[in-house]
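*Asks:* Got a predicted model here, sequence first, then my questions.
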Amino acid sequence: MTAAVTPVARRSPWTHNVICGIVATAFYRMGAGLYMMTVLPSFILLVGGNNFDVGFAEGLQGLANLLSAMPAGYIADKWSRRACIRMGTCLTFLSAGCLLLAVIIAKPKDFVPFVLLCLALALQGICDGIINGPLAALMDDSCPAGRRSDVESMNASVGGVAASVGPLLGLIVFATTGNTWTTFSMKVVICVGIFLSLLAIIPCLLMHDKYALAESSEAVHLQKNLLESQRWRSEQSTCFGLVTVQRVCIVMFINQLILTIGAGMTVKFFPVFFKEETHLKPVLLQAVFGSLNLFAGLGNLLANRLSKKFGRLQVIICGYIAGITCTMLMGTVRSYYTVPAVMLPIFLTRCICMWSCTPLLGSIIADYTPKATRGRWKALSSVAVVGWSGSAAVGGWLIDHTGFGVTFIITACFQTCSIPIMCILLPLVAKESELLAAQSAESLTATEISMQAETS
């Protein structure tokens, strides 16, 4: 008599490193959400004097990220991801100290605190380059293929909820200090945010390479138990044979670079736009960004659920088409800039559609990146943030010379180039349901072989 065969339970993605990484994200996003997107651009504008200074300061952060990310990724692959994370946490203290000092001594159009702000952002760029690549790579090393969108979506959702708490705290501060953009109220908000974000160091220090998984976290096209089920995809190629499964991570990086360069020209200036053009009060602006992060967190979960049925790339393409369309609308409805009831829904829809797709993009990159080079590829993804911060200088120049409307239109046109690139990958990228089915089949076969050996 043969015993019934029970499939082996799926490996849980909620490992030690994954949980620590999510907790670190929550603390950092809560602190940064308090001031980074809402108060800091206006504060730099106050201290520096013009939009170019805002873009220049943000651009330094991107340049520092560029110079540090690749060496950090290489060291993480060859030496230790944990060591790179710890070096980054040490520099985080130095960055926080410079920013805190700049805020304390800041006055309108004051050169010294502006230099300190630039130094703090440059150090933060180095920290991002050292931590984000190795930390994200260690989380991917600790999560099995087929479950990465769950982890990426949960990480983004937790970060979104935490980031929504920050602006709500800022709302309270502004409400108690007169609901105006005073230097004092902005200083209080930034200082509180600095101390909250430093709490992220604790879970970062608890992460370790020894908790990483083995073959189950390897790239999809390198896992032996998945090769047979994905063989037909491995034999596919697109773009006249130039794009193959092995080159998915390269194409995804190019796509990510286009998206972030475009976003950098405008995203950093959204708070300034609503302050200068729409004339939103600080309390309302804090409420908008608080709700934005919360809705984006919920959008991450919805996008992940839809991707299980329709596929990750399919959901990403639809989300980006909707988001880019809203960016174009923000540039063409200039007669409604002073009507919050029109501009805010367009802005919220734009951000929610595009931000909700980011975890799915990250999960695809992780699924098609070999573990041996994952630190470097994650560092390259971090370098793509240079487009986010580096192109801010271009965005600041454009806004000063052409206005917000033209800059929004240029951003939308530039980001549209990413849509055909993602369409090229449709035949090559597997649905996660296919990966999980292949793993279940392999586990079932292994169980049957073991039980047959026992009965014989």
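*Replies:* Thanks, I have the structure now.

*Asks:* From here on, just use CA atoms for contacts and neighbour counts.
*Replies:* Noted.

*Asks:* longest helix in this protein, by residue count?
*Replies:* helix 111-141 (DSSP state H).

*Asks:* Would you mark the buried spots in it?
*Replies:* Residues of helix 111-141 classed as buried: 113-141 (neighbour count, 16 or more other CA atoms under 10 Å).

*Asks:* alright, now check it against this:
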Amino acid sequence: MSPPLVALCTAGAEPSERSSQQSLAVAALPPVVKRLLLLQCVLSAANSWAFGALFDIDLYLLFGHLNTFVGACESVRGIAGLIAAVPLGYMADKYGRSFALRLSASFAPLIAVAAAIALLAKLPWLILLSVAAWSVCQQGMLGAMTAWLADLVPPGEARSRVMGWQVVAQQIGMCGGPLVQLLVIWLCGQEKDTWNPGFLAALLLSGLLLVALVTPLAWSSAIANADHLMRLRAEGPLQGSNSSLSGSQAAEPQEVEAEDVVPEWARASLRSGCKVNWVVVILLEASFTLTLLFAGMSAKYFSLFFKQDFGFDAEMICMLNAAFPLVVAGLVPLCGTFARRFGEVPGILLWTFLGGAMHVFLARASSASSAVAFFLLRQAFMKSRDPLYQTLIMDCLEKRFRGRFGSITSMRSVTWAGSSFIGGIVADRNHSDYRLVFDISGVLIATISTAVVLPLLYLVPRRR
């Protein structure tokens, strides 16, 4: 299907026809959606290759075996994201998703050069600066891409599926980074000496090349043309008799605007006068933020846990980090099927509880095989529920708020970063024993994070 806007594919159709056409449009994946998903995949691959698990271990080895420094890097990443969130969100709403996306991507080559110098010269301050800059670059691109995909797709099941594909693309990219690292290890014959600091640095430097390649992909003609077409169609009805669009084309944006509104159930008001849609958004964000706060204590230390407790080398760490995105990608459709049958909120509740439980089981794993199994399940449950959050939030927000909403969601990265630092302190005080950290994370997620979502069982219809 050639039109780049999925929503425009259904304009002018009868209600009975529109549902089937929407399904066809989603299945066909218009060019701009394909390009955005590809960009999401490359961005995730660059992050997992250059700033992923081996990056954390390299920092741990370079700077005195301190978990605290690893946590400090994550704290800097989160604070930088918080500072940049409001201007980036405002820019995406005022000047367009494409402009915000390409401007953010333009700094990727400079960040890659700075990070390379920092690793080679072992400069902690430049490492922190590079991590902060990469956080801003990532947030600008991810925020613009998510809002743009939500703009392109009609509310409901179609948007839910595309948000699911975005997570799948992200997980495929996260798998690609460790796989390439593993290939480099094999080609260099470094299976027995993978913790050599020089080799680790070379492995990370090669990943920075992919970071630099993010820029030309974001500036591709497909994205620019789609952005131009979106503006042209949006301006069509305002041009009156001088419009260059035909009558049927001029009617298309009106049809899109009519469909891209907050659902009727979400426009209702509670007895307190609060709008249901904002209550839903706030509770979902609170639950997501709390989950990241609790999970962030342990998330940065999984690779170090397998290295310390089970003697994993870099080859095995790469295999582990390449495997879990595939498990996540496989569980996303299952989570979506569950949500379509029982509702998004029950899906969020169940997946969040199971994710917390896996932390506790991982803390009690006595063998490498059981630890790997619990780790993979933990990652799958915690990440495959993300499309449910995104779909509900985007459906409850008007289009004009989607970009600026990044100023609220940026709090997620700050809570994650702060708790990573706390997790590092706890681990250092317990002689790098990460099991206590996993226990704390799991119990808090399974209880508090799920409790916050419970009121939504009464506010959000199961079948929307």
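*Replies:* It's in. Predicted model, so just to flag it, every value in this text is computed and none were measured.

*Asks:* re earlier: check which helices and strands the helix or strand following the longest helix of the first structure is in contact with.
*Replies:* Going down the chain from helix 111-141 of the first structure, the next helix or strand is helix 148-176, by DSSP states H and E. Contacts defined by 3 or more CA pairs under 8 Å, 6 or more residues apart in numbering; DSSP states H and E place helix 148-176 of the first structure against helix 16-35, helix 183-198, helix 282-310, helix 358-367.

*Asks:* Name the residues that touch whatever helix or strand comes next after the shortest one?
*Replies:* When you say that, I think you mean helix 358-367 of the first structure. Going down the chain from helix 358-367 of the first structure, the next helix or strand is helix 374-383, by DSSP H and E. Applying CA atoms under 8 Å, 6 or more residues apart in numbering, the set of residues contacting helix 374-383 of the first structure from outside is 62, 65-66, 69-70, 72-74, 76-77, 81, 128-129, 132-134, 136-137, 249, 253, 256, 366, 369.

*Asks:* hmm, try it at 7 Å
*Replies:* With CA atoms under 7 Å, 6 or more residues apart in numbering as the test, helix 374-383 of the first structure has contacts from 65-66, 69-70, 73-74, 76-77, 129, 132-134, 136-137, 253.

*Asks:* Any chance of JSON lines for the helices and strands packed on helix 148-176 of the first structure, columns distance to Ala430 of the first structure and mean neighbour count?
*Replies:* Converted to JSON lines, those look like this (distance: least, CA to CA, whole Å; neighbours: other CA atoms under 10 Å):
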{"stretch": "helix 16-35", "distance to Ala430 of the first structure": "23", "mean neighbour count": "25"}
{"stretch": "helix 183-198", "distance to Ala430 of the first structure": "36", "mean neighbour count": "20"}
{"stretch": "helix 282-310", "distance to Ala430 of the first structure": "11", "mean neighbour count": "21"}
{"stretch": "helix 358-367", "distance to Ala430 of the first structure": "9", "mean neighbour count": "23"}
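
*Asks:* Turn those into CSV, including distance to Gln236 of the first structure.
*Replies:* CSV is the format used below for those (distance: least, CA to CA, whole Å):
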stretch, distance to Gln236 of the first structure
helix 16-35, 33
helix 183-198, 45
helix 282-310, 20
helix 358-367, 17
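
*Asks:* Relative to Ser234 of the first structure, which of those is closest?
*Replies:* The minimum distance between Ser234 of the first structure and those falls on helix 358-367, with 13.8 Å, by CA to CA.

*Asks:* Quick one: the residues in the second structure that the closest one pairs up with.
*Replies:* Under TM-score structural alignment, helix 358-367 of the first structure corresponds to residues 386-395 of the second structure.

*Asks:* now swap in stretch 86-98 of the first structure and tell me
*Replies:* The aligned range for stretch 86-98 of the first structure in the second structure is 102-114, by TM-score structural alignment.

*Asks:* got the buried residues for the matching stretch?
*Replies:* Buried residues in stretch 102-114 of the second structure (16+ other CA under 10 Å): Arg102, Leu103, Ser104, Ala105, Ser106, Phe107, Ala108, Pro109, Ile111, Ala112, Val113, Ala114.

*Asks:* And the residue nearest in space to the middle of the first structure, how far from Met328 of the first structure?
*Replies:* Geometric centre of the first structure, nearest residue: Thr358, 6.3 Å, by CA atoms, centre = their mean. Going from Thr358 of the first structure to Met328 of the first structure by CA to CA, to the nearest Å gives 20 Å.

*Asks:* what does Arg35 of the second structure align to in the first structure?
*Replies:* So Arg35 of the second structure corresponds to Cys20, using TM-score structural alignment.

*Asks:* one step back: with Lys268 of the first structure as the reference, name the closest of the helices and strands packed on helix 148-176 of the first structure.
*Replies:* Among these, helix 16-35 comes nearest to Lys268 of the first structure, with 12.0 Å by CA to CA.

*Asks:* any idea of the angle the closest one forms with helix 282-310?
*Replies:* 150 degrees (axes from the mean of the first three to the mean of the last three CA atoms, to 10 degrees).

*Asks:* Please give me every residue in contact with Gln124 of the first structure.
*Replies:* Going by CA under 7 Å, 6+ apart, Gln124 of the first structure touches Gln61, Thr92, Ser95.

*Asks:* now do 10 Å
*Replies:* Counting by CA atoms under 10 Å, 6 or more residues apart in numbering, Gln124 of the first structure makes contact with 60-62, 64-65, 88, 91-96, 99, 118, 130.

*Asks:* now swap in Ala286 of the second structure and tell me
*Replies:* Applying CA under 10 Å, 6+ apart, we find Ala286 of the second structure in contact with Val280, Leu292, Thr409, Met411, Arg412, Ser449, Val452, Val453.

*Asks:* count of neighbours near the last one?
*Replies:* Here the count is done by other CA atoms under 10 Å, and Val453 of the second structure has 21 residues near it.
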